[in-house]
Structures are given as C-alpha cells and as structure tokens.
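**Student:** Next come a sequence and a model predicted from it.
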Amino acid sequence: MSTSEVNFDGLIGPNHNYSGLAFGNLASSRNAKNVSSPRQAALQGLEKMRTLHRLGYRQGFLPPQLRPDIKVLRRLGFSGSDRNIIGKVARQAPALIPMVYSASSMWAANAATVTPSADSNDGRVHFTPANLVTTAHRAIEHEQTQRCLQTVFADKKYFSVHSALPPQARFADEGAANHTRLTTDYGQRGVGLYVYGRDMHTDATKLKFPARQTLEASEAIARQHGVLDSAVFLQQSSTAINVGAFHNDVVAVGNGPVLFFHEQAFQPDSQKQAFAELYRAIPFQPVCVPAEKVSLSDAITSYLFNSQLLVGDDGSFDSMRLIAPTECRDNDSVNRYLSELVDDPSQPIREVKFVDVRQSMSNGGGPACLRLRVALTDEELSAVHPEFLLDEQKIDQLQQWVKIHYREELAPCDLKSPDFLNECYTAFDELSQLLKLGSYYEFQREC
C-alpha cells in the first residue's frame, strides 16, 4: 500500500479583506485598510491548486469558515437577528467588525498539527486544531476548524481529531506552520520537528514581536499524538522573530529528509542539538541559505521559505520541486539565489515553479500558508470525504461559484453593512449545496 502527501488548501472566502489585525505580520500591517479583491484571491488560490493537480500531486481543500462569526458577538453581549447584530456592532463597537470578519482562516497551515498513521501510537492520523490564542481574530477559529476536520476526516477508524489545547498563553499553538515531518518515505516512521518561539526561559523583553508558538504547546501536541519520545524540538531565533518571522514557515520549510532554511532561522545552541538528533534518526539533509546571499529581510519580504517543497515527478526526494510565490522571482537577490540553487548538484531541489498568490501575500500568507499537508495511505485517502478532493471538474465548479458570489473589490468599511452579511450567507449556502453538505454552516441550522 502506497502513502502520499496530500495538500488540503484553504478555500478563500468572500470576506477576504485587509484589516491589518496581525501584529508582527509585516505584510498584513503594511496593507491594512487597503481595498482587497476576494474574487481574485479565491481564483488565485484555486489556480494554485490546479497547478499542483496538473503536476501530479494529490490536492484537496478545506471550506472557508463562516464569516461573520455572529456566535462570537452573541457571546460578547449582542442580541437580535444576525443582520441587527452587525448593525449594532458597527455603531457601538466597530473595532469588533474586522475580528469577526477576519479572512485569516484561509491559511490552512495554521489550522492544525498533523501526525500521520506511520508515526502515531495507535496507527491513526491525528489532528489537533491550533488554538491561535496570540491574536483575538484567530483565537475564534479553532471550534470551526475542529468541525471542518471532523467533516473531511470523519472515519474514526483512520482519523482522530482532537480538541484544541487550552486557550492559555502558556499553550499558545499556531499549528503546522511551526511543525514539519521529516522522513525517508511517507509510509515509514518519521520524525516530527516542532519549532517554537518561546519557552519558560525566554526573555520576552528581547522580542519586538510576539513569539507565537510555545514549547509547552508543542510538547503537549506530540504527547497527544503519541510521538513525544521521537519528537525533536527546535527554537526559533529572536533575530528571525524580530525581523518578522511570526511563524517558522516564514524562514524554513521541510519535506522528506530535507530541511530548507535560512541561516538565521534558529537559536544556534538549539539548532546544534536538534540537528544532532535528526542526524541520528534519519539521513537528514539540511539546505541552509546563507545570509550573505539572501538577507532575512529579503527572505521574509519575498516569502522564499513559505514555498511548498514537494517531491519531484518521479515521486522521490532526490529531485524536488519548490512552488514559490512570484515575489521570489521579482526579488533580485532571491531570484539569483534560486537560480544558483537548482544548478547545485549537492542538494536535491532541482526546480522552482512560480505561482501568483498576490492577494494572499498582501495579507501575509504565501503558497505554504494556504495548505495543510496530510500524509495518507491509499486506504486512508479512500476514507476522506470525497467532496474535498479535487479534480479539474471540481476546480471549475468552485471557480464558477466564486465568480458568481464574490466581489471584485472589498473595502474594510464594507464589512459594516448588513447587506454584505447576506452576500456571505448566500455564498456559503450555495457552497454547502454544491458540496452536498446539508446544513454545514451554523446560520443554516438556525433556520
């Protein structure tokens, strides 16, 4: 039985907007209050999925979360119909509007941490939704994430979907953006590499931006998934965090036995220890990008490491492909480095393919942010809800749905209109019908 990596991308919702809510996410802050294009964003995301599908990779998707999240506003003391609540909040507490309309759940790399069945103690694929407690607009996501994962991966014979960790700063968890699985074969036991920004000894006064992932959260997830004894823990460098690496996937990406990372990504002592553990566990292949060739600033601006590192056409880790944002091509130092990289026979990355996800990039997420990776055996893949696995026809259907229901332009002030709520609900209702999900969204169940 073969095992393959399946990328489940977050389908971008009709609420895609630039509200600049994520402190430490430089792109998000830079584009705050700008006019977005939900239609372009969703179509760009779907075209990326189509690109990977046509290259021969297995591709799935996760549906957008319900926005606005009126349930949150009800918990905050607002009452009435959904339309009335939006009107009240717009008048009385307008700062809450962007929070409940946040588009951030589109970045599926933050949805959960995943352990494949080859690694777990019970032979099932394990998912833990990220609690995302560092920021208010993301902390509201995990309940819907859990329900989504329980829908897509419903068969308990093969899948175990846990609840998020306790919503406390001590257990702050940002999902797979800070985790990668290293292995020589998807179907063989691998090593979970958990990268964290802070632990109990971290001096927070030396951090300009929040260190979002904690060691205790990473340890709890490894324990929950039954892989604590084999897990490797590695600390981000304060230098990287202070330049804008709010997640590890801004400065590193791994797949198979390969870890592609920036020279200044990790704390030196932690890196030395973690790499020694990785060398003992697998034929580990680190590919380090020198700061003299690509500065941290250029790496973060271009999102070089938020590329998808994939197996080559032959399915091996000896000739790998990097799916990079077009911003890498447009950055002179990064483009020059990538040209040198693919010509270097001492490392396995042999091809770079550029994709346009500019709408997502403008909000602080590149190609890798948009996907959750899940290693699945053929049997497990057959147990996945089939409506969430993509082919050309399904991509065409989703693109047509986007073209009908999404605005070409959306300004932050538009979120205050109850009419926009109706637009979103109509789009979500049509999507649930398209996917044969019944009353998937909460507003449907209340009718």
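**Tutor:** Thanks, I have it.

**Student:** use CA for all of it now, contacts and neighbours both
**Tutor:** Noted.

**Student:** how many neighbours does Val72 have?
**Tutor:** Residues near Val72, counting by other C-alpha atoms under 10 Å, number 14.

**Student:** same check, this time on Thr145
**Tutor:** The burial metric for Thr145, expressed as a neighbour count using other C-alpha under 10 Å, is 26.

**Student:** Break down the stretch 151-300 of the chain into its helices, ranges please.
**Tutor:** Listed in chain order, the helices found in the stretch 151-300 of the chain under DSSP state H, counting those that start in this stretch are 215-224, 238-243, 268-281, 296-302.

**Student:** Packing partners of the shortest one?
**Tutor:** This means helix 238-243. Packed against helix 238-243, as judged by 3 or more C-alpha pairs under 8 Å, 6 or more residues apart in numbering; DSSP states H and E, are the following elements: helix 296-302.

**Student:** Presented hereafter is structure B, for comparison with structure A:
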Amino acid sequence: MKSCEVNFDGLVGPTHNYGGLSYGNVASQSNSQQSSNPKEAALQGLAKMKALMEMGFVQGVLAPQERPDVAALRSLGFAGTDAQVIQQAAKQAMPLLVASCSASSMWVANAATVSPSADTFDGRVHFTAANLNCKYHRSIEHPTTSRVLGAMFADQKHFAHHAALPAVAQFGDEGAANHTRFCRDYGEAGVEFFVFGRSAFDTRYPAPQKYPARQTLEASQAVARLHGLRDDGVVYAQQNPAVIDAGVFHNDVIAVGNGEVLFYHEDAFLNTDQMLGELQGKLGKLGGNFQSICVPRAQVGVEDAVRSYLFNSQLLSRADGSMLLIVPEECRANERVWQYLQGLTSSGGLIREVKVFDLKQSMQNGGGPACLRLRVALNETELAAVNPGVIMTAPLYDTLTQWVDKHYRDSLRETDLADPQLLLECRTALDELTQILKLGSVYPFQIN
C-alpha cells in the first residue's frame, strides 16, 4: 500500500504579535515589542503551503487557537464580562494578557508527537499532544490542540489520541520539534529518534546552565510507551547543553531528518558517534541504509545556524530519490550559510536543491519552516480517513487567503491586545474557519 508523509502547516492566528515570551529563543527575545503584521504572517505561511502542494507534496492545514484565551485569564482571578476580563488584565498584569494572546500555536511542530501505524503496537497512527509546560503561554494550548487533532483525525479505527503528559517539569514535552523518524519507506517500520535536553531523575546527564532544557528524557520515554513503540525501533539522544545555551531551544533548530537521512550540525548532540552507530544499526536491521550529513562548525558556526535557521528547514523526498531542502530567506542573507548550501547542492550528494521562502513574520518571532509543520506519515487508507476539509487544494488556498484578507489586521502592537474588539474579531474569524475546514465545534467559545 502506497504511503506518504503529509505536512500539516499551522495557520497563523489573528493575534500574531511579538511579545518576546520565549526565554531561550534568541529571535523571540530580540524582536520583542516590535509591531507585527498578522495578515502578512498568515499569507506568508499559506504561500509556502501552496508552493509545496504545487510541487506534488500532500499538504494540510492545522487551525490556530482562540486568542485571547479568556478562560485562562479567568482561572488567574480576572472576572466579569469577557471585555472586562481583558481590560482588567491589561491594567493589572499586562504580561499575562500578552501571554494569553500569543499566536505561538502556529508552530505546530510543537503540537504533538506522531508515530505512524507501521511503528505502533496496534497498527494505528498515534498522537500525543505536547504539554509545553516550560512556557506558560504555550502550556495553555494542548486542550484545544487535542480537539483540533481529534477533528482532523477522527476515525478511531485508524487514529489514536493521547492526552498531554503531566504538566510538571519532570515531563516537559515539546512535541515533534524534538522527534524525527527514519525509514526506508514511509509505510514501512522505522526508527523513531527522540532528542532530549536533560533528564529529570538521572544526574549522569549534564544540563545547560543559561537556558532551560525543555524536553526531558522521561517525557520522550513516556510518549514511546504510550505509542507502543518497540525498543529496537527507538533511539534516544541528548542535545549538547552548550548549544541550548547558544539559543538552540529545540532539536529542530540544529538538526533535521527525513527518510534515511539526518542533516545535523557538528555540535548538535552529545555522544554523536554512539548515537549515529545506534541509528545505523537499528535502521539497518529494518532493511534501511542510514546516512548522515554533518555540517562542520568550521563552515557554519552555531551562531550562524541559529540566526539563519539553517536546520529549521524541511527536508523533503523527491520522486526520483533526491532530496529538497526548504529554507527561510535568512539563509540566503547569511553569507557563510548560503556558501555552504551552494556547495552542498552542487556536490552531487543527497540534497540536490534548496528552495527559499519568505517567512519573515514567523522568523522574527523565532519559528522557521520546520516549526510551522507537523509531519504525519499515512498510508492510502489512512489518508482517505483524514478530514478532507484540512487537505490543501487550490480552491482551499483561495478561500483561506480571502478569509485572511477579510479578518486579519495589518498591524498589531502590544497595546492593541487590550482592545476587546480583537477578541470578537478572532472569534468571528475562527467560527468561519471551522466551517471552511469542516472541523465542527473545537473552540471554547463554540462549546461553552
């Protein structure tokens, strides 16, 4: 049965703003308080989805969250009408209002961890929503994320959904941003690669000193158990604490994998040789030929990698077996990175082509092409069982661009978040979006 990997990209929400909420994310912090353009951000993301669809890749859409999150503000003691709750928060605790307005759900690489049916104990595709408990503004996402994923992948015969792990530091889980799968073919059993920043209980693993390690070993192990993964189909690897302290808050900022290939920076991991050997051995037993492409620090330093988001790219398989790398415009603007990429694609190796996309609005808030997509490997039967309303087509692209033009603001500053009208605009837009994507009632304002 033919299988493929579908990229479900996050649709940027109407409250896209630069709140500087993500400590450890250099771009998020450095662009804090600047004026954002939600309409441009959404249209840039949609343009990438359309381009990949036109290249022949199956492309999906993942809806944004309702923001401001009034229920979260009420749970923190603000009361009255929705408008009064927003106004009180703006007056008494503006940072909490900013957090409740975050559009960070656009980076759906953090939405969940996904294991294809070829890997799992019951032959279903498994989803575990990420608790994202390292950052308050992201920790409030997973209830809606679970409902949206449930509406997209509703057939219990083919799809299994797990609740987020306990919302405590020991089980910090950031989803697919720290998870990659290697396989000979998307429909065959593969090796799932979990990358963690620290261990909650085992002091043998060193931890970063400046920025928090968001993914724990224990969280990765728990997800593997929930999905029923075989021990010989899993590899755990630790991120280099030094690169976390340099701004590599997720593994997808320093490495990306696809098929049988891992593209990574020389300083990405601890115990790299041991890790590569384990990946090669386990994939080899499944008939695969694991290959790695190491980017030397002498050619591209960690700082250049973080600023350009070279590794926060999409590594895609062409029909002829070659690979395509989708990178942000910032890679072309970085002389060292662009020189490396030109040499990479001209060498006749695995990666034959690089395509550049303008994702400035997302990049300024700390998320590139890889952050914007959740990968789901599906066979033909499973793909047919996915809610068809979320699969990108030319008519859907046209409808969504018209929807964005109708509902989104051209400019948004922190002071605008205190405007109760923004909540009404967001709810009106999302109510219409759920009809466009055929999701049903997934948002709190639709349910309560």
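**Tutor:** That came through fine. Not measured: the values here are computed from a predicted model.

**Student:** ok so, going back, out of the helices of the stretch 151-300 of structure 1, which is closest to Trp107 of structure 1?
**Tutor:** helix 296-302 (16.7 Å; C-alpha to C-alpha).

**Student:** Turn the helices of the stretch 151-300 of structure 1 into CSV, including distance to Val402 of structure 1.
**Tutor:** Output for the helices of the stretch 151-300 of structure 1, formatted as CSV (distance: least, C-alpha to C-alpha, whole Å):
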stretch, distance to Val402 of structure 1
helix 215-224, 36
helix 238-243, 36
helix 268-281, 44
helix 296-302, 27
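
**Student:** what about the closest residue to Val232 of structure 1 other than its chain neighbours, distance to Leu149 of structure 1?
**Tutor:** What sits nearest to Val232 of structure 1 in space, not counting adjacent residues and going by C-alpha to C-alpha, 6 or more residues apart in numbering, is Leu193, at 4.9 Å. Taking C-alpha to C-alpha, to the nearest Å as the measure, Leu193 of structure 1 falls 22 Å from Leu149 of structure 1.

**Student:** the strands in the stretch 51-200 of structure 1, which residues?
**Tutor:** According to DSSP state E, counting those that start in this stretch, the stretch 51-200 of structure 1 carries its strands in the segments 58-62, 112-115, 125-129, 159-161, 179-182, 191-196.

**Student:** Relative to Met106 of structure 1, which of the ones you listed is closest?
**Tutor:** Closest among these, once you apply C-alpha to C-alpha, is strand 58-62, at 8.6 Å.

**Student:** count of neighbours near Ala47 of structure 2?
**Tutor:** Around Ala47 of structure 2 there are 16 other residues, counting by other C-alpha under 10 Å.

**Student:** Asn255 of structure 1 reaches Leu182, doesn't it?
**Tutor:** Yes. Contact status for Asn255 of structure 1 versus Leu182: in contact at 5.9 Å, counting by C-alpha atoms under 8 Å.

**Student:** When these two are compared, which one has more neighbours?
**Tutor:** Summary of the neighbour comparison: Asn255 of structure 1 and Leu182, criterion other C-alpha under 10 Å, with Leu182 having more neighbours (24 against 21).

**Student:** which ones are touching the residue nearest to Val232 of structure 1?
**Tutor:** Applying C-alpha atoms under 8 Å, 6 or more residues apart in numbering to Leu193 of structure 1 gives the contacts 179-182, 231-234.

**Student:** residue nearest the centroid of structure 1?
**Tutor:** The central residue of structure 1, meaning the one whose C-alpha is nearest the mean C-alpha position (C-alpha atoms, centre = their mean), is Ala109 at 1.7 Å.

**Student:** Which residue in structure 2 aligns with Ser297 of structure 1?
**Tutor:** Using TM-score structural alignment as the criterion, Ser297 of structure 1 maps onto Glu303 of structure 2.

**Student:** scratch that, Thr145 of structure 1
**Tutor:** The alignment partner of Thr145 of structure 1 in structure 2, by TM-score structural alignment, is Thr145.
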